[in-house]
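Q: predicted coordinates and the sequence they were generated for:
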Amino acid sequence: MSEKSDQHRSLLENVVDNIVDGEFFDPDLPGILSSFQTEGRIWVLGAGKASFEMAKEAEGYFGSQIKDGMVIAPQSSRELNQVQVFKGAHPYPDDDSVSASYELWELAKKIPEEDTVVFLLSGGASSLFCIPAGGIEIEEYRKTFELLLNSGASIEQINVVRKHLSETAGGRLGQLLKEHKLISIILSDVPGDKPEVIGSGPSVPDPSTFKEAFQILKQFKLWDDVPHSVRIHLSKGMHGDSPETPKPETSNWKKHEVNVISGAGMLAENVGSYLSNQGFNVQVSKEAYHADVKEVSKRICSDAVSILSKKSDMTPPAALVYYGESTVDVKGEGKGGRNQELALNAAISIEGQHSISLLSFATDGIDGPTDAAGAIINSGTTLQARKNKLEPENFLQKNDSYHFHKQMDTMLKTGATGNNLMDLQVILVG
């Protein structure tokens, strides 16, 4: 590795450390909560990868106003003073998720109508707060979403199906609490920041339908592969034999309020400011990307190479910052996640270029069903791999980016960060 690549890697590791430490993202939850009228008793409910941290801040703000509460998070080893913490699984639900979801649902049912409910939602809630619809076993539900997550479907499409297979999603919690004052604080982890998409929208009305869920499974050629119980349930829904999710036009929930925090954009801007202070000419993407991982990688690498070839207005040293959520159409039997896959694609694309390094990072610290958070590569990564008798293209074909990065020492591991703000890419040039 060259001296410049070493410098780039050190700087990109500093970016990651700052994100993990919360230096680049402070949503000011107390400030947001102060904008709502919250008199009387408060009940705090929540689900998602950031639900523990959000509930901790809510406890600090409301104090003795809190009557009771419960959140479902990926880890339950930590405790709060007034809010119970239950464990669920991600990216696929398990028995813990279902058990915790029943507990939260039963708690919600006993909240008096005169009390206020604060619902704290963040990414990962689709799996953590999940009760499969009647007749669908948890393993059948898991299989359905393993197929969908590997199909190349977008998160919005995946969550349309989730909302019609889970008893908690698609506004059903909102419907349960329709007479209550319900304040939903939603930390977005999806492009577009639509509240009905984030965490499959438990507390907000859902415009999607059973028919759309069916069409998505057909579009990705999964209808014949999903379990029979799933097909039966969706068919019943399309024929009106299972109730639809509550719709925006008929859900007159007058006492409900929603605040969506667009965390990824804020994070990207703060990363850009940090890199500017390090002497880089910086460009931050104006909006979240949402496309196939190969397309995202191609765009990012093209932008970087155009700086070197002087086809861009930017000059080295330059830093480009992107955020969003890519999709991966998994064909191979390997191991990886979309950030590791993006980084491997990029390493092949920039092979032999001068002084380019890239970070691709899952801000929750969990990239796919692996213990990695992403990867840091440079324009010499694949050259070195070939010297080591490794063929990067073979790893890519098998969707085995995890083992490529493990062998090349380009893997990034942080553990769970407690945030979930989409994926972040930073590419340094020169």
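A: Thanks, I have it. Numbering: from 1, shown residues only.
Q: hey, let's count contacts and neighbours off CA atoms from now on
A: Noted.
Q: got the residue ranges for the strands in this structure?
A: Assigned by DSSP state E, the chain shows strands spanning 42-47, 66-73, 84-87, 116-121, 181-187, 256-261, 281-284, 318-324, 356-362, 374-378, 411-412, 423-429.
Q: got JSON lines for those strands, with mean neighbour count and distance to Ile155 too?
A: Listed next are these as JSON lines, based on neighbours: other CA atoms under 10 Å; distance: least, CA to CA, whole Å:
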{"stretch": "strand 42-47", "mean neighbour count": "26", "distance to Ile155": "18"}
{"stretch": "strand 66-73", "mean neighbour count": "24", "distance to Ile155": "20"}
{"stretch": "strand 84-87", "mean neighbour count": "22", "distance to Ile155": "23"}
{"stretch": "strand 116-121", "mean neighbour count": "26", "distance to Ile155": "16"}
{"stretch": "strand 181-187", "mean neighbour count": "24", "distance to Ile155": "15"}
{"stretch": "strand 256-261", "mean neighbour count": "16", "distance to Ile155": "17"}
{"stretch": "strand 281-284", "mean neighbour count": "19", "distance to Ile155": "23"}
{"stretch": "strand 318-324", "mean neighbour count": "24", "distance to Ile155": "11"}
{"stretch": "strand 356-362", "mean neighbour count": "29", "distance to Ile155": "15"}
{"stretch": "strand 374-378", "mean neighbour count": "30", "distance to Ile155": "19"}
{"stretch": "strand 411-412", "mean neighbour count": "22", "distance to Ile155": "24"}
{"stretch": "strand 423-429", "mean neighbour count": "24", "distance to Ile155": "13"}
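Q: now these in TSV, with distance to Ile158?
A: What follows is the strands of the chain, written out as TSV (distance: least, CA to CA, whole Å):
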stretch	distance to Ile158
strand 42-47	18
strand 66-73	21
strand 84-87	23
strand 116-121	18
strand 181-187	19
strand 256-261	20
strand 281-284	28
strand 318-324	16
strand 356-362	19
strand 374-378	22
strand 411-412	27
strand 423-429	17
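Q: A further structure is provided below for comparison with the first:
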Amino acid sequence: VVALILSDVIGDPLDLIASGPTVRSDSKPEEVWAIFDRYKLSDSLPSSVKEVLSKTRPHYGETKDHVLNVVIGSNTIALECASRKAVELGLRPVILSPGVCGDVRFVSQLYGLLSRFACSPEKDPPPELAAEILQLGPEVGVESWDLCRTMNMLVEERKEGWGATCLLAGGEPTVQLTGKGRGGRNQELALRVGLELSSSEVKSGAVFLSGGTDGQDGPTEAAGAVTDGELMEETTSQGLDINGFLTNNDSFTFFSQLSEGRRLLMPGLTGTNVMDVHVMLLPPSPQTDLQ
């Protein structure tokens, strides 16, 4: 048996992707029974379920020798492909992480900090900025070593003059629902990153994109949106209440009304899903002599 697997789960755990039909589960019957007991469902279970859970299975977590599981699509693979495309376009790719998760409010803050770090007008990025990044990153699924590696590469770019950088990441952040508007995590993340870029004292010139690889972000026709540091000025000039849209989780309506929807990412359904992809284009360092 050969299973060709498309992963839409952070970390690509084979037993969780599509419920892992060709992988033995690590869950034990007593753990399942405990959940049923907690919610007082044990007595109402069908006899077929009780029969399966009562069987002894001594080899949990093992896959039969005649089964070959192959991950042919994942967020990591998507980021690697995007990295190669960035090189073709003359950009310097830096992959941050395929495991970004957690509240979009904190994810947007991380991207704002990384933009400030990469585009700092000072010779060396402030150490307190690096400390903030290292503190916030693990809260949104980005390991400290990935953050250090990324910051080191961004510093090298400044010193060696690589030109424009393409920062890549992916995963599945979450949104705290406070309203009843139309939107999705990608559009709300893009909106919040736009606010971060707009609020920076020094406009970095960074451009940010967040999109779902399935082509649909939430119950909308868009996959995501593109934003930059001009977002707030553009919003104000068109009389839109950006905070009101955020409170109502109405990011799709916001981007639809802003500049006739030109910032929306509308590729159509792709027929696949390897979570979300985040792209932040960072302009060349403002420093001309960093030696």
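A: Okay, I see it. Keep in mind that what you see is a predicted model, and the values were worked out from it rather than measured.
Q: between the strands of structure 1, which one is closest to Gln219 of structure 1.
A: Taking CA to CA, strand 318-324 is the member of the strands of structure 1 nearest to Gln219 of structure 1, at 23.1 Å.
Q: the closest one maps to which residues in structure 2?
A: With TM-score structural alignment applied, strand 318-324 of structure 1 matches the range 165-171 in structure 2.
Q: contacts for the matching stretch, please.
A: The list of residues contacting stretch 165-171 of structure 2 from outside it, by CA atoms under 8 Å, 6 or more residues apart in numbering, reads 10, 75-76, 79, 82-83, 86, 91-101, 157, 275-284.
Q: mean deviation of it from structure 1?
A: Taking mean CA distance after the TM-score superposition for structure 1, the mean distance separating stretch 165-171 of structure 2 from the aligned residues in structure 1 is 1.1 Å.
Q: distance from that stretch to the middle of the chain?
A: Averaging C-alpha positions (CA atoms, centre = their mean, to the nearest Å) puts stretch 165-171 of structure 2 9 Å from its chain's average.
Q: ok, the counterpart of Ala385 of structure 1 in structure 2 - contacts?
A: Matched by TM-score structural alignment, Ala385 of structure 1 corresponds to Thr235 in structure 2. By CA under 8 Å, 6+ apart, the residues touching Thr235 of structure 2 are Asp241, Ile242, Leu258.
Q: list buried residues within those residues.
A: Ile242, Leu258 (16 or more other CA atoms under 10 Å).
Q: among the contacts of Thr235 of structure 2, which one lies nearest to Leu114 of structure 2?
A: Comparing the contacts of Thr235 of structure 2 against Leu114 of structure 2 with CA to CA places Ile242 closest, at 23.0 Å.
Q: distance of that closest one relative to Leu45 of structure 2?
A: As judged by CA to CA, to the nearest Å, Ile242 of structure 2 and Leu45 of structure 2 stand 49 Å apart.
Q: with Phe254 of structure 2 instead?
A: Counting by CA to CA, the gap from Phe254 of structure 2 to Leu45 of structure 2 is 46 Å.
Q: between those two, which one's more packed in?
A: Per other CA atoms under 10 Å, whichever of Phe254 of structure 2 and Leu45 has more neighbours is Phe254, with 26 against 10.
Q: what lines up against the more buried one once you look at structure 1?
A: Phe254 of structure 2 maps onto Phe404 in structure 1, by TM-score structural alignment.
Q: touching, its match and Asn394? I think so.
A: No. Phe404 of structure 1 lies out of contact with Asn394 (CA atoms under 8 Å); the separation is 9.6 Å.
Q: what is whatever helix or strand Ser48 of structure 2 lives in packed up against?
A: Using DSSP states H and E, Ser48 of structure 2 falls within helix 47-54. Contacting helix 47-54 of structure 2 under the criterion 3 or more CA pairs under 8 Å, 6 or more residues apart in numbering; DSSP states H and E is no other helix or strand.
Q: what residues does that helix touch?
A: Residues from elsewhere that reach helix 47-54 of structure 2, judged by CA under 8 Å, 6+ apart: Pro29.
Q: list the buried residues of that helix.
A: For helix 47-54 of structure 2, the neighbour count (16+ other CA under 10 Å) marks no residue as buried.
Q: and for stretch 88-101 of structure 2?
A: Residues of stretch 88-101 of structure 2 classed as buried: Leu91, Arg92, Pro93, Val94, Ile95, Leu96, Ser97, Pro98, Gly99, Val100, Cys101 (neighbour count, 16+ other CA under 10 Å).
Q: closest to Gly271 of structure 2 out of these?
A: Lowest distance from Gly271 of structure 2 to those (CA to CA) belongs to Pro98, with 20.3 Å.
Q: so what's the closest one closest to, chain neighbours aside?
A: Excluding the flanking residues, the one nearest Pro98 of structure 2 by CA to CA, 6 or more residues apart in numbering is Gly170, at 4.4 Å.
Q: that neighbour and Val2 of structure 2: what is the separation?
A: Counting by CA to CA, the gap from Gly170 of structure 2 to Val2 of structure 2 is 27 Å.
Q: swap in Tyr111 of structure 2?
A: 39 Å.
Q: how about Arg105 of structure 2?
A: Distance from Arg105 of structure 2 to Val2 of structure 2, by CA to CA: 41 Å.
Q: aligned to Val94 of structure 2, what sits in structure 1?
A: Checking with TM-score structural alignment, Val94 of structure 2 has Gln283 as its match.
Q: apart from its chain neighbours, what residue comes closest to that match?
A: Closest residue to Gln283 of structure 1 apart from its sequence neighbours, by CA to CA, 6+ apart: Leu320 at 5.0 Å.
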